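**Student:** no FASTA, just this:
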């Protein structure tokens, strides 16, 4: 029996800001990881590739408001920083962008 992945512990080294900000990033990271796990069976962020995060932004954030996309891009940038990956993600992940 394996333990569920602890996203809060995973992001602990890169999370800054208020309690509400940290909580939002953790919840969004869990949402991102759940969608990636559902689509590609990647159970932890350690298994994720740039294409998985780009797919999430393109397909799941496509119809969201610009403000929502902005906050998810910030969370994805934190995930990339934690993975020590040089990936760059832009806010322009909406329709026709």
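**Tutor:** Received the coordinates, thanks. The model shown is predicted, which means the values in this text are computed figures rather than measured ones. Numbers count the residues shown, from 1 in each chain.

**Student:** every contact and neighbour count from this point should use C-alpha atoms.
**Tutor:** Fine.

**Student:** I figured residue 82 hits residue 11, correct?
**Tutor:** Yes - with contact defined as C-alpha atoms under 8 Å, residue 82 counts as touching residue 11 (6.6 Å).

**Student:** here comes the other one, which I'd like you to weigh against the first:
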């Protein structure tokens, strides 16, 4: 039996800021992970591609408020930084 992926440990190296901000990023990253796993069966961020993140931002967040999309975009950028990917999101 494998252990579930720990997003908190994954993001710990790139997160700074207040406790509330870090918790928001952990929560949002877990939601992103669940959505991508449900859609593409990609369980860990190491298997994600840029298209998965773009899908999340454009389709999953469709209909959400502009501020919600902005905060999720910040989390997506943190995930890309942690993956050391040169992905640019100007959505």
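**Tutor:** Alright, I've got the coordinates. Note that the structure is a prediction, hence the values are computed from the model and not measured.

**Student:** on that earlier part again, what about residue 82 and residue 11 of the first structure, which has more around it?
**Tutor:** It is residue 11, of residue 82 of the first structure and residue 11, that has more neighbours when counted by other C-alpha atoms under 10 Å, with 20 against 17.

**Student:** wait, doesn't the more buried one sit right on residue 79?
**Tutor:** Yes - with contact defined as C-alpha under 8 Å, residue 11 of the first structure and residue 79 form a contacting pair (7.2 Å).

**Student:** report the set of residues contacting both of the two.
**Tutor:** Both residue 11 of the first structure and residue 79 lack any common contacting residue under the criterion C-alpha atoms under 8 Å, 6 or more residues apart in numbering.

**Student:** residue 28 of the first structure: neighbour count?
**Tutor:** Residue neighbour count, defined by other C-alpha under 10 Å, stands at 19 for residue 28 of the first structure.

**Student:** what distance do you get for it to residue 1 of the first structure?
**Tutor:** Distance, residue 28 of the first structure to residue 1 of the first structure, using C-alpha to C-alpha, to the nearest Å: 26 Å.

**Student:** I'm done for today, thanks for sticking with me.
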